[in-house]
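Student: what's the 3D shape of this:
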Amino acid sequence: MTSETVLSDSARAGGAGQAGQPAAASRPATPFRNLEHYIALPRLGTLALCADGTRLVTAVSTLNRKGTEYTTALWELDPAGRNPARRITRSAKGEAGAAFLRSGDLLLTSARPDPDNGGDGEDEPVAALWKIPAAGGEGRVVLSRPGGVTAVQAAREADTVVVTAPVLAGSADEADDAARRKARKERKVAAILHSGYPVRFWDQDLGPSQKRYFVLEPAGFGEAAADAAGADEAAPAGPGLPGTTDAEPPLALRNLTADAGPALLETKSALSPDGTTLLTGFRKPLARGDFRSVLAAVDTATGSRRILLDSEDAEYQPGPVSPDGSTAVVVRELISGPDRIPDVTLGLVSLADGAYTPLAAGWGRWPSPAGWLPDGSAVVVTAAEDGRSPVFLVEAATGAVRRVTNDDAAYTDVVVSPDGRYAYALRSSYLFPPEPVRIDLGTGRTLPLPSPVARPEPGGRLEEVEAAAEDGTRVRAWLALPEGASAERPAPLLLWVHGGPLGSWNAWSWRWCPWVLAARGYAVQLPDPALSTGYGKEFVRRGWGKWGQEPYTDLMAVTDEAVKRPDIDASRTAAMGGSFGGYMANWIAGHTDRFRAIVPHASLWALDQFGPTTDVSTYWEKEMTAEMAEANSPHRHVEQIRTPMLDIHGDKDSRVPVGAGLRLWYELLSRSCLPAGEQGRTVHRFLYFPDENHWILTPQHARVWYSVVENFLARHVLDQETELPAELGL
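Tutor: Here you go, the predicted structure:
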């Protein structure tokens, strides 16, 4: 069965008639028909709200003149929705990490040259910490260090600032760290000596730098705090952050986590409103290279650390701290096993004694906390639900859950106004990329804010498809249809499988944008099979440890339903996917020849090879037994592959190392039903990116990716030829 998706009035309007949002009658032609236009679309991300709620800042990434990277600038939005957006930073290096001080001054990070140092830049400039006065004027560097600054947090009700920055593991202090970095750079040493695990993570090599948290304060104040910490009386809370006058004292960093080692890898943190406590996940080493994340509370005055939550069967990450500073929301994830899903729930933890209380334990969604109401009565969260990601309110006292937004959209980067009446967020769906909105937390009504980025016309329509799986479970999908698709002009179908596998097609994706292929005439189906989030725990449990079973049969069921439509051409279909979606593409190839072409990207192939070589093998070992991995491994079915395949992989991929792509390529040529012919030529193709990772991040390579995919699909699905990018040299 099918049903057309209808957005709420506010979502459908999308700010029509306001700045940056053209009315329907004047909408331009879709940019998705031209890859150059698509790649050049500006991209909105992140929100920061000042303490009194009068200033809201977002970041906009735009393509540089060479078309080789995106540069981010900060823009100010009007929280009331009356005035147009205003750009507040501009540089070739870009800016990020916006955080408001209590005074209204704006902190940010940027690698732009410091004008107070004559504008001289380093050979490889790193991000420094800058400040823009609340009253306006030029920004100034408040702190620069050779290792750079990666993030900044500012307390809402105090002058405490916590900086995240990398430190070489053996450094005694900041001066020592600078000397070690200089020596490595001058001697061109890139080697890393490891004594623990992991050694890589997603798209980065780990070490020799490690993540640390620092307090920003006037130079010399840290020694006074350390002396006070050893005295009977409490340590001082810290002075106000200096202004922007030439007479301000120099600032320095005081290391709060000097002894952390690798424990802060991929952990989150939350600063209390009064600035006295920093909550952070903290990795506890276990046997055989494994670890789990416990919850630690760090005193920002003394650096002393207490473990609040530590469970053998779960990991913890902090959410926001309550307005009165007594309680924090935490995210608890059950440690998975072959027969146990990694269930994600919320809880409340007392900062005084670590007492833990489950919050909305029976909800069945996997929520992400965003902030508290000012009176501490409820927590604002987002969670995947039925192909959307709405905003919810969870009552702190009872755990009762109320859905706030009711449109067909996903909300991210949610911040709460100081009066608790509104929340501000970025909203997207598969009809439009992220755009800023104001949410009335009482009524759920959304007001699109004047945006620095215009909403692009998708060039088609979005509907939903539902099917019954083999066991009767409802399986649903989004379906992006090209303009003109009808019974008279049925469109070829592309099945796109999401990654994760714990995820959902519920929000706009720049990397997997269906409208690029819809503009070429394809209908793109985005299904949520077993293992997808937003449908309850049992839906995840159906596919746990059985990747080649229910997830596969769910995909076939919803595809069967889609091709029944008169506006879909059932004789011209293809399948694609990345990461776990790439795994499913490989599995599909070995189990059916119903598709004319299959495209796996960053795909898992031989699971016995993937397990020991992925970046976090300890997690994989807990997820599947060797027998389960063998039963679900696509490589065992290579002899049944009769479909042309486009294998895509990046050499810098640590999650699915490139060996998987190389082995898939060799075995396609040597063992599939479509072997290489004369002179090694084959209908299969291998698109290899030597300097990309699990994702294709650079704009020039994204253009190549889409172009090659379009060429491969056109050849095998449409029996047509398209031009390949000249830069490939073919």
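Student: Please count neighbours and contacts with C-alpha atoms only from this point.
Tutor: Fine.
Student: so which strand or helix has the closest residue to Leu279 other than its chain neighbours?
Tutor: The shortest distance from Leu279 to any non-neighbouring residue, by Cα to Cα, 6 or more residues apart in numbering, is to Ala297 (4.6 Å). Using DSSP states H and E, Ala297 falls within strand 291-299.
Student: Does anything pack onto that strand? Which helices or strands?
Tutor: Judged by 3 or more Cα pairs under 8 Å, 6 or more residues apart in numbering; DSSP states H and E, the packing partners of strand 291-299 are strand 277-285, strand 305-309, strand 314-321.
Student: Please give the structure of this sequence too, so both can be compared:
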Amino acid sequence: MTFDDMMKMRRLGDIDVSPDGRWVLFSATDVDLAKNTRTPHLWLVPTAGGKSRALMEWMAGENGGRFSSDGKEILFESGREGGEQIWLASFDTATGTMGEAHRLTHLSTETDGAIWSPDGGQILFTSAVYPDCNDDGCNKARDEERAESKVKARIFTHLLYRHWDVFTGDKRSHLFLVDADGGTPRDLNAGDEHDVPTFSLGGPTGYAFSPDGREIAYEEKKVDDPALSTNSDIFTLRLDDANAKPVKISTSLGGDFTPRYSPDGKYIAWRSQRRAGYESDRFRLVLYDRATKQLKDMLPGFDRWVDEFVWAPDSQRIYFAAGDAGEEPVYMVKLPGAAMQLTTNGAFGDLHVTADGKALIASRMEVTTPAEVVRIARDRPDAAYSAMGHDAVIGLNRDGPLPLYHSAVDAVTHLNDALLAQLDMPKMESFWFPSIDRVKVQGFLIKPPGFDAAKKYPVKFLIHGGPQGAWGDEWSYRWNAELFAASGYVVVMINPRGSTGYGQTFVDGVNGDWGGKPYIDLMRGLDYAELHSSFIDKSHECALGASYGGYMADWILGHTHRFKCIVTHDGMFNTESAYGTTDELWFNEWEFKGTPWTNRALYRRWSPMLAETNFRTPTLVVHSQLDYRLDVSEGYQLFDTLQRMKVPSKMLYFPDEGHWILKPQNSELWYRTVNDWVDQWTKVQ
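Tutor: The predicted structure follows:
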């Protein structure tokens, strides 16, 4: 596989299923490398499988397709006439054809995340507005005034003045309700100076309608110190009472996310964290009884993160996805709490249940295959529940793994089959090894195409970010393990302490110990791979990492000379300065157990900067101007230090990217620069 091959691949976006279960509506993004663009379009395919076809191909693109409750209309969002707006079109459920689209909204502040009300009469969406503005005219005038002003200075009076890759400014995300027949949208959070819903980098929406359409539930981080707190809560709001006030129904001190009503309206489920200030606490599935106002942990013994979930039509089952040992299977829990695993192999997401409850529609990807739409047959596994016992509550911890009920998984789309058939992408191999404290750690290895066991190959040693993340059987466009292997390398990846998918104790193992046990896990994992893979040339290895992986690459730079080169992308070099320049202060305060002035010893203990006298390894530094999670100054400090110490080094700087490299041509430069650097120092001449 080449970079050009990867750019030709069509990228699956979000999914929706028609109410009659006949059709899957999805978005797919096309990349034009020459034009430096990524454009999503709406596609349609029969649920049973068949030929996918584009419903429209507007130059501006379109996404967020959603069927109305009767399946006779589709809403979507597009910037066809300037600025993202909601559009509607009729849909023929028999033929799968869409009528002429018409624009519904005309907001200067644009729209996002639109969903239908249960009766199809209204649409709920978000828009970023000035909280003190009462109408769109006010928002428009304020924006125009700022755009025309010659003064671009800003005054800050609170923390979180910048977040991820933008300065937050005075606008806040609010929920709006608009009639499907048109009219002026109603701001449901008028005057609220907090974002509704909570900031997210993607995934399920943070709001939902009740089945009768009279109420919504949503997540909001209604705190005075958003840079210090992770405590988002779930609120409900009556829509049939103009004077109704939001009601907080969650009680956790941590984050609460993605509320979803049961189809019968009796419950609201959501994902909940218990510990305040810890963004990587276990995501539990909790159930709120609307009548009794009681909360219940649905899976108290399930020691994995519930990443997303969906109700079954009978309100007696919830399907959910959770990471486990490099995979992201689908599970099912039956009220009151018996659970089982339904799938293996690959990473599943964007779950939908057909109206008859007989199948799930989801996305699925593997390390060798980009995401595709699949159909998961439920096949009535009730007999398996009977064997478990009605009240069984089994979790992936001391109780052992959940029982596995194999469900058939069939491909619905084939977006990239023709291209993938031409490529040689070796399978990823898993291995386990013992590490410090008698803990077993998992690693993965990918051999190069055309592998010859009699030869020796250089190594690209990839280190994941987070630190609460994980390598696994997943496709990536930003750090594609198959593409790294394609140029004649063995790729080795380890999931050290802090990684997800191995239980919360394993996740917590990185807290306050950034360069300790996780570093040992990584080094022992590479030792194990070298010992058990005679084809590895351990004298020609390069370590590469981003985010926490970039931190670890910086740590490796000062603590071992085993590598021929290092690539560090958006890493933390100086723990103390990183505290003062990051956006989400709660992260640093949790991971380093306080502030630099309350726990300076721990910050300095794990600061890569303080080992600078040991720097010897040729290092490529990559950093971006719009990265507000780990400020570009971290990259500058490292590069300046390397240059002054005469260590062979190079810096790749992106003025127009954030924590991730997203623009196609920037991605091309990134891969070329990174691979050229590794080749320069590890390829045997």
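Student: What TM-score do the two superposed chains give?
Tutor: Once superposed, the chains reach a TM-score of 0.89 (TM-score structural alignment, normalised by the length of the second structure), with 634 aligned residues with a Cα RMSD of 2.0 Å.
Student: Output the helices and strands packed on strand 291-299 of the first structure in TSV; the columns should cover distance to Leu494 of the first structure.
Tutor: Shown next, in TSV, are those (distance: least, Cα to Cα, whole Å):
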stretch	distance to Leu494 of the first structure
strand 277-285	40
strand 305-309	46
strand 314-321	38
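Student: how about Glu144 of the second structure, what's its match in the first structure?
Tutor: Aligned counterpart of Glu144 of the second structure in the first structure: Lys182 (TM-score structural alignment).
Student: and the gap between its match and Leu168 of the first structure?
Tutor: 11 Å (Cα to Cα, to the nearest Å).
Student: So for those two, which sits in the more crowded spot?
Tutor: Using other Cα atoms under 10 Å as the criterion, Lys182 of the first structure and Leu168 rank with Leu168 on top: 21 against 13.
Student: List the contacts of the residue lying closest to the more buried one once chain neighbours are set aside.
Tutor: Distances taken as Cα to Cα, 6+ apart place Ser209 nearest to Leu168 of the first structure, at 4.2 Å, with adjacent residues excluded. Contacts for Ser209 of the first structure were tallied using Cα atoms under 8 Å, 6 or more residues apart in numbering; they are Pro166, Val167, Leu168, Ala169.
Student: would you list those in TSV and tack on distance to Ala425 of the first structure and secondary structure?
Tutor: Formatted as TSV, those follow (distance: Cα to Cα, whole Å; DSSP: H, G, I helix; E, B strand; the rest coil):
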residue	distance to Ala425 of the first structure	secondary structure
Pro166	30	strand
Val167	33	strand
Leu168	36	strand
Ala169	37	coil
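Student: So which of the residues you listed is surrounded by the most neighbours?
Tutor: Counting by other Cα under 10 Å, top hit in the contacts of Ser209 of the first structure: Val167 with 28 neighbours.
Student: ok, the residue mapped onto it from the second structure - contacts?
Tutor: Under the alignment by TM-score structural alignment, Val167 of the first structure pairs with Val129 in the second structure. Val129 of the second structure makes contact with Thr109, Asn139, Lys171, Arg172, Ser173, His174, according to Cα under 8 Å, 6+ apart.
Student: tell me, how many neighbours does the counterpart of Ser322 of the first structure in the second structure end up with?
Tutor: Matched across to the second structure, Ser322 of the first structure falls on Ser262, judged by TM-score structural alignment. Using other Cα under 10 Å, the number of residues around Ser262 of the second structure comes to 22.
Student: how near is Ser262 of the second structure to Thr29 of the second structure?
Tutor: Distance, Ser262 of the second structure to Thr29 of the second structure, using Cα to Cα: 32 Å.
Student: Also Phe176 of the second structure?
Tutor: Applying Cα to Cα, the value for Phe176 of the second structure to Thr29 of the second structure is 27 Å.
Student: picking that back up, residue in the second structure paired with the residue nearest to Leu168 of the first structure?
Tutor: Using TM-score structural alignment, Ser209 of the first structure sits opposite Lys171 in the second structure.
Student: Kindly report the same for Ala301 of the first structure.
Tutor: In the second structure, Ala301 of the first structure lines up with Asp240, judged by TM-score structural alignment.
Student: how about its match, what does it touch?
Tutor: So Asp240 of the second structure contacts Arg214, Glu215 (Cα under 8 Å, 6+ apart).
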